[in-house]
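Q: quick one: sequence and predicted model below, then my questions.
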Amino acid sequence: LHDYWMYRNDNAFIKNKLVGARGILDFFSKYQQADGSVKNTPYWAFVDWAGNMGSGPSGSDGSAAIYDLQLLLAYQWSAEMEAQIGLKDLAVIYNQKAEQLKATIQRKYWDEGKKLYADTKEKNGYSQHANSLAILAGLVSDANMQAVAHNTLTDKSLTQCTVYFKYYLNQAMVKAGLGNDYLSWLGIWRENIAIGMTTWAEDSSLETVRSECHAWGSSPNIEFFRTVLGIDTDAPGFTKIKIEPHLGTMTNVNGVMPHPAGKVAVKYALKGSKWNINISLPQSTTGVFVWKSKIYPLKSGVNSLVI
């Protein structure tokens, strides 16, 4: 719902669905303990087809980092929507609940020695899943970001994300500043192609997977535009546009992304020691271009830069 709010100018639809979002948060709030941590939620607590994530990790207190982090993100997203198009008093409550959860997660699961978030309070298991969401939820400090991202990406003792949860893993690594490596993270998708598949499988066990056309394995379909070309929303309704490319070793790249008001077109070409950059934004939109930490304002229509 939050994604739709950020990418489509359709507040009437979102406002109509906020009632349902409130009901979902109310359901999970009933399983929150005094410190905000979620305990013993009913039904199938599936996270991913990996390690103990299929049935869900659980500590001796009935809680686990992954569920606390999911609820934290839900409170954060709902607070943003309620503050702008819903009930402002609810936004205050959701923000308070989010702050409580952030403190609890940091206290219960952070392992200073490993520079990682553990799956449970016992700190006897770690996963890419929990640490990816910790980065995305804003828990990781600038001082620890490089270490957490490096450990999450390279420590093979962690429970590894399968193809669908790599959507969050890769987003977290981009947020941590590693986006120029994105094309090197696509091994499982290259394996799909190598065995003759033309759509993406449900999970990473390609020899036994039964669903060979599964939407949740298709994250490169957006990340080629959002991460590589760098085109992303910077305000609800995509009314502001942020362009921050992660080209890796590529030196001549272009593409077009649909937008509610038209199209966003970008072209990057390295000529000698200078980048020739052309960006076209739809009418009635503005944006920024981010290149090596420097921000350049963008206007509607054609923008040309030589950097």
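A: Cool, the structure landed. Numbers count the residues shown, from 1 in each chain.
Q: from now on I want contacts and neighbour counts done on CA atoms only, so please keep to that.
A: Fine.
Q: packing partners for the helix or strand containing residue 130?
A: Using DSSP states H and E, residue 130 maps to helix 128-136. Helices and strands touching helix 128-136, by 3 or more CA pairs under 8 Å, 6 or more residues apart in numbering; DSSP states H and E, are helix 65-85, strand 116-117, helix 142-154, helix 166-175.
Q: assign a three-state SS to residue 279, would you?
A: strand (DSSP: H, G, I helix; E, B strand; the rest coil).
Q: please compare the first structure with the one that follows:
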Amino acid sequence: MRYFITLLAVFSLFITNPVHSQPDSLRANSPWNAQWIAINNPLDKGTGYGVYYFRKSIDLAGKPSKFIIHVSADNQYKLYVNGKLMSIGPARGNLYNWNYETVDIAKYLTNGKNTVSALVWNEAQYRSENQISLRTGFIVQGHSSAEEVLNTNNTWKCVEDKAYQPVWGYFVAINGQNMDMNKTVSNWNSPTLDDSKWPAAAGLFGGQPKGLSDGFGYILQPSILPARELVYQPITLVRNATGIQLPATLKLPLTIPANKKVIILLDQTQETNAYPTINFSGGKGAALSLGYAEALYDRGSNFKIKSNRNDVEGKEFRGLTDSLTSNGGAGQTYTSFLFRTYRYMRVIVQTADEPLVIDSLYGTFTAYPFKAEAKFNTDNKEIKQILDIGWHTARLNAFDFYFTGQYYERLQYIGDARIQALIAFYYSSDDRLTRNALNQMDQSRLPEGVTLSRYPTQGTQIIPT
């Protein structure tokens, strides 16, 4: 009897507190008018590694006060309006609970011509363990008839960017990227780009929200989570450098002479989750790399010992790396698709016959937008330091679900998520990430009724308790 009452209470939590609601203008329980779209290439089946750009331009008679669209993609997208980053998503889920983000893009729209563009990527077999996938796809649905002008169909255009190649390595969280600037599609998100030669995108199938009696592909649901925080975060503290003399604070722009190898170790002073961006010019044929490490290893320890994490002398760097090749032009830019976790960033530049200029280098911090509402007053500085470190750690492990290990795994384990949720409840009244965790662990159940140890995940792991 006690088991039955407990089970009934758990189910009532989900029944009496629904966390999803379709907006009325989307005609709940009705198919979307928008289609999932992809590149129009019969040889591209949508299941391999690929990076794609989508664009559509519209004319508006005036600047709207609001313009709401619903956006999703597989694996992930970055949405731009007139060249400005508007949204990153979707929050991860599974095929029967595939999230879409709701975005009001009005603030970046203008009177006259407007261009909406999106970067969509599929990392295929190289993707994170937390990324469930069917195939490459992108969808936009207008919230009402006025916004349906942006519905995805073959009026959108799409090209593939062949500049990117995956870097294989066993990081459950993410892998690095290789990018050859000689092959990239420049200015793809610029509203002034002439895209008249871009081919039309191919329609795949219609958008299907939860509640339909029949469905194929992705069963769409509105994400219950707010947009993740994005904050500019410079990294300027130089810990050491070889091949060049530098002050303790990095001054940019910085010119690397021709036929020179330079290694710069930068220190964020604490661990962060951020999208690194490097802008550079010249240096045709130069090789650049950005490496990311949460700490350095003791030299000679076979990369097994991390002692004092503030020390860099007598240490070795090992970590996830992004590699770039310069095309020699001005205004080259790279930003990672997924955020990187690091305290230390190692920049290596090997120039060829031309000097290269690093114009700017910075991160964009990202996390679930928790606000610390609680306060703990004490004169004990050590307790305050412990609390500050703990809250910082909690924030680094909260994104579109609770992470266990943002550097190595980025997986939501039910036992760890419970502790993280309790920490969040002490600090904040925002319970949405915890509701999301409850939903996802419930969705992970096997036919026998047993939950997986972690979710979302591609594989099956059960940890008996």
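A: Nice, thanks for sending it over. Just so it is clear, the structure is predicted and the values come from calculations on it, not from any experiment.
Q: TM-score of the superposed pair?
A: Once superposed, chain against chain, the TM-score is 0.28 (TM-score structural alignment, normalised by the length of the first structure); 146 aligned residues with a CA RMSD of 6.4 Å.
Q: which stretch among the helices and strands packed on helix 128-136 of the first structure is buried most, on average?
A: Comparing those by mean neighbour count (mean count of other CA atoms under 10 Å), strand 116-117 ranks first with a mean of 28.
Q: what lies in contact with it?
A: 65, 109-111, 126, 130-131, 134, 148, 151-152 (CA atoms under 8 Å, 6 or more residues apart in numbering).
Q: and for stretch 70-82 of the first structure?
A: 2, 5, 18, 21, 25, 28, 88, 90-92, 94-95, 97-98, 101-102, 133, 137.
Q: what subset of those residues is buried?
A: Among the contacts of stretch 70-82 of the first structure, those buried by neighbour count (16 or more other CA atoms under 10 Å) are 5, 18, 21, 90-91, 94-95, 97-98, 101-102, 133, 137.
Q: for these, give me JSON lines that also has distance to residue 188 of the first structure and secondary structure.
A: As requested, these are arranged in JSON lines below (distance: CA to CA, whole Å; DSSP: H, G, I helix; E, B strand; the rest coil):
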{"residue": "5", "distance to residue 188 of the first structure": "30", "secondary structure": "helix"}
{"residue": "18", "distance to residue 188 of the first structure": "36", "secondary structure": "helix"}
{"residue": "21", "distance to residue 188 of the first structure": "33", "secondary structure": "helix"}
{"residue": "90", "distance to residue 188 of the first structure": "41", "secondary structure": "helix"}
{"residue": "91", "distance to residue 188 of the first structure": "39", "secondary structure": "helix"}
{"residue": "94", "distance to residue 188 of the first structure": "37", "secondary structure": "helix"}
{"residue": "95", "distance to residue 188 of the first structure": "37", "secondary structure": "helix"}
{"residue": "97", "distance to residue 188 of the first structure": "37", "secondary structure": "helix"}
{"residue": "98", "distance to residue 188 of the first structure": "34", "secondary structure": "helix"}
{"residue": "101", "distance to residue 188 of the first structure": "33", "secondary structure": "helix"}
{"residue": "102", "distance to residue 188 of the first structure": "32", "secondary structure": "helix"}
{"residue": "133", "distance to residue 188 of the first structure": "21", "secondary structure": "helix"}
{"residue": "137", "distance to residue 188 of the first structure": "26", "secondary structure": "coil"}
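Q: which one of those residues is nearest residue 254 of the first structure?
A: residue 5 (26.7 Å; CA to CA).
Q: that closest one and residue 16 touch, don't they?
A: No: counting by CA atoms under 8 Å, residue 5 of the first structure sits too far from residue 16 to count as a contact (12.0 Å).
Q: how about the strands in the stretch 201-350 of the second structure?
A: 202-206, 208-209, 219-222, 229-234, 237-242, 254-256, 261-282, 287-293, 297-298, 315-316, 320-325, 332-335, 340-350 (DSSP state E, counting those that start in this stretch).
Q: please identify which of these is closest to residue 50 of the second structure.
A: Per CA to CA, nearest to residue 50 of the second structure of the strands of the stretch 201-350 of the second structure: strand 202-206, 15.5 Å.
Q: ok, longest strand in the first structure?
A: Taking DSSP state E as the criterion, the first structure has its longest strand at strand 262-271.
Q: for that strand, buried residues please.
A: By neighbour count on 16+ other CA under 10 Å, the buried set for strand 262-271 of the first structure is 264-269.
Q: export those to TSV and tack on distance to residue 170 of the first structure?
A: Listed next are the buried residues of strand 262-271 of the first structure as TSV, based on distance: CA to CA, whole Å:
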residue	distance to residue 170 of the first structure
264	23
265	23
266	22
267	23
268	23
269	25
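Q: widest-spaced pair of these?
A: Maximum pairwise distance in those, criterion CA to CA, is 17.0 Å, between 264 and 269.
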